[in-house]
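K.L.:
Provided below are the primary sequence and the corresponding predicted coordinates.
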Amino acid sequence: MNATDSTNSPSSSSSSSSPSLSLPPVTVLGLGRMGSALAATLLAAGHPTTVWNRTPGKADALAARGARAAADPGAAVAASPLVVACVLDHDALRSALAPHTAALDGVTLVNLTSGSPEQAEETAEWAAAHGARYLDGAIMTTPEGVGDAAMMFLYSGDAAAFDEHRATLAALGDPVHLGSAPGLASLYDAALLGLMWSVFAGWLHGTALVGAEKVDAAAYTPVALRWLSGAVSTFVTRYAAQVDAGAYPGDDATVDVQIATVDHLLHAAGRRGVDTALPALLKDVMVRARDAGHGDDSFASVIEVLR
């Protein structure tokens, strides 16, 4: 959920503190809104922090708070054993570092730039060819959430490098290592964003539906959140085991029952002038699951159609 727009000024509500010589130094490459938030958070935690951005003026506010502004990416990389990058894309990162690859030898490069799993694997190979240990990452928050221990930062790649720098990365948010394959963090990022958009869309559709009867979103939302955190989360956990086993006992509510129930949603929305495209899409995938022989199975069997 990275925001790597390089046209915005640094944003952080944390007060800075003097860098402590007892804490490891860190370099941050890229000072868009997200990169600036990363650097500001590391500074506030007491890490000696070196920063670099393609547009030099972007470092001024951080330099005023104690950061060291490097003249070029090579000098920035050479300043710290841990280099955190958050730039436009993978090509921009490799392009910036290409003239300075000698400085990468022995460095741990943590790439928090948004991209695909395949791009992460390509950058990991590139980094390894220049002697760097590589971690790919995904920031599961907006810049305002950087530094909040409740916010997840996903990492994949070199497990030893992650263990070595875990305490430093924890200053940014809860560090979660997903495995040694470099592309896992990007893959989880895409999957989790899909989940987020689906939840947002379902909530907004429900809000529009009850809103047609003059129910405020603020009144509907606590009930929706209780439903999600209670019954829905219980079903998701149960269905995860069914998906892994490839067996979908229809002992709660079968796909056939769900199809009949979604018709109630379609009817209620249509009668109130609320768009029916979203529930119609849900019904379509359920019908495809039924037609594939899963009518008597649980809703988890829909994954066989999605696959």
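P.N.:
Nice, I can see it. Just so we're clear, the structure is a prediction, and the values are computed from it rather than from any experiment.
K.L.:
can we go C-alpha only for contacts and neighbour counts from here?
P.N.:
Will do.
K.L.:
which of the residues in the top helix by length along the chain are buried?
P.N.:
The longest helix of the chain (DSSP state H) is helix 184-211. Judged by neighbour count (16 or more other C-alpha atoms under 10 Å), helix 184-211 contains these buried residues: 184-190, 203, 205-211.
K.L.:
In addition, the following structure is provided for comparison:
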Amino acid sequence: MTQNLVEKTPVTLLGLGAMGTALARAWLAAGHPLTVWNRTPDRAAALADEGARVADTAAAAVAANSLVVICLLDDASVTETLAGTDLAGRDVVDLTTGTPAEARARARWVSERGARHLDGGIMAVPPMIGVPESGGYVFYSGSHELFERYQETLAVPAGTTYVGEDPGFAALHDVALLSAMYGMFAGAAHAFALIRTEDIDPAAFAPLLADWLVAMAPAVHRTADQLRSGDYTKDVVSRLSMQVAGTPTFLNTAEQQGVSPELLTPYFELMRRRLAEGDGEEDLTGVIDLLTH
């Protein structure tokens, strides 16, 4: 009885923080030959026991394989780590969190050194890596050819979503989604603050809050449709004028509960500005135009 062995793409990984270590273990578990490097060598010891080859220097790690994945603290640390390495002929996938401008500059920097570049934005936390059912994934942008070449390997730790040839698009999608997440967290924080001093169990309140946020989430599709069509009065459920008229209730309730309104007032102010210069019959979509002008 014979066994067909599929040759797995060798991977070099620079950076073994919590996310880098999770990525490393996912590739090792899937049978990919893995070379790792970390500024603090102690972090690589456990991975060596699991089958990883530990390089003494970043240059040696880069030289080991064509596919070089970077997962470091920030863009400056990428520059510092790659200084003195020979990138010629290498395929560099940068999963370091950064801005779109940094990603575009990095793509040019890598190209000038004879390598190809793919940028990634990780939409997951370390415990989600290597767990397909977790829903974690990574945005990728840059060379589509490079993405197609390594997609199977890149999909081992988390799902893959390609968002365009512009190297900055992965970072832009990443930050856009995370910005929405923090906005949601801000709203949840205000909601919990309102009930904090009352005889209301936060654990009993939490499912109500979670279900409400889930119920409201599909509104983003209406917003997208209005932005695409340019008609902000299309399929409006709650008019801007009505929502602005209701804002004093939220502010007065916060005052009565001894809660700062500072998480709400910036958005309410934008709503009032839009109403003053726009159409009260439209949706909240016009606020976006105030942010982009």
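P.N.:
Nice, thanks for sending it over. This one's a predicted model, so the numbers in the text were calculated from it and none came from an experiment.
K.L.:
follow-up on the earlier one: corresponding residues in structure 2 for the longest helix of structure 1?
P.N.:
Under the alignment (TM-score structural alignment), helix 184-211 of structure 1 falls on residues 169-196 in structure 2.
K.L.:
Relative to the whole chain's centre, how far out is that stretch?
P.N.:
Taking C-alpha atoms, centre = their mean, to the nearest Å, one finds the center of stretch 169-196 of structure 2 at 12 Å from the center of the full chain.
K.L.:
separation between the counterpart of Ala30 of structure 2 in structure 1 and Val176 of structure 1?
P.N.:
The equivalent of Ala30 of structure 2 in structure 1 is Ala45 (alignment by TM-score structural alignment). As judged by C-alpha to C-alpha, to the nearest Å, Ala45 of structure 1 and Val176 of structure 1 stand 19 Å apart.
K.L.:
Look at the two and report which has more neighbours.
P.N.:
Neighbours per residue (other C-alpha atoms under 10 Å) separate Ala45 of structure 1 from Val176, with Ala45 holding more: 21 against 18.
K.L.:
Might one say that the more buried one is in contact with Ala171?
P.N.:
Yes - applying C-alpha atoms under 8 Å as the test, Ala45 of structure 1 and Ala171 come out as touching, 6.6 Å apart.
K.L.:
show me the contacts for Met151 of structure 1.
P.N.:
When contacts are counted by C-alpha atoms under 8 Å, 6 or more residues apart in numbering, Met151 of structure 1 touches Met140, Thr141, Gly145, Gly173, Asp174.
K.L.:
same deal with Asp72 of structure 1?
P.N.:
Residues near Asp72 of structure 1 by C-alpha under 8 Å, 6+ apart: Trp52.
K.L.:
any idea what it aligns with in structure 2?
P.N.:
Per TM-score structural alignment, the equivalent position to Asp72 of structure 1 in structure 2 is Thr57.
K.L.:
follow-up on the earlier one: the longest helix of structure 1 packs against which elements?
P.N.:
helix 117-129, strand 133-139, strand 152-157, helix 217-227 (3 or more C-alpha pairs under 8 Å, 6 or more residues apart in numbering; DSSP states H and E).
K.L.:
Now the ones you listed in CSV, please, with extra columns for mean neighbour count and distance to Pro25 of structure 1.
P.N.:
Converted to CSV, these look like this (neighbours: other C-alpha atoms under 10 Å; distance: least, C-alpha to C-alpha, whole Å):
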stretch, mean neighbour count, distance to Pro25 of structure 1
helix 117-129, 18, 20
strand 133-139, 28, 17
strand 152-157, 24, 20
helix 217-227, 12, 41
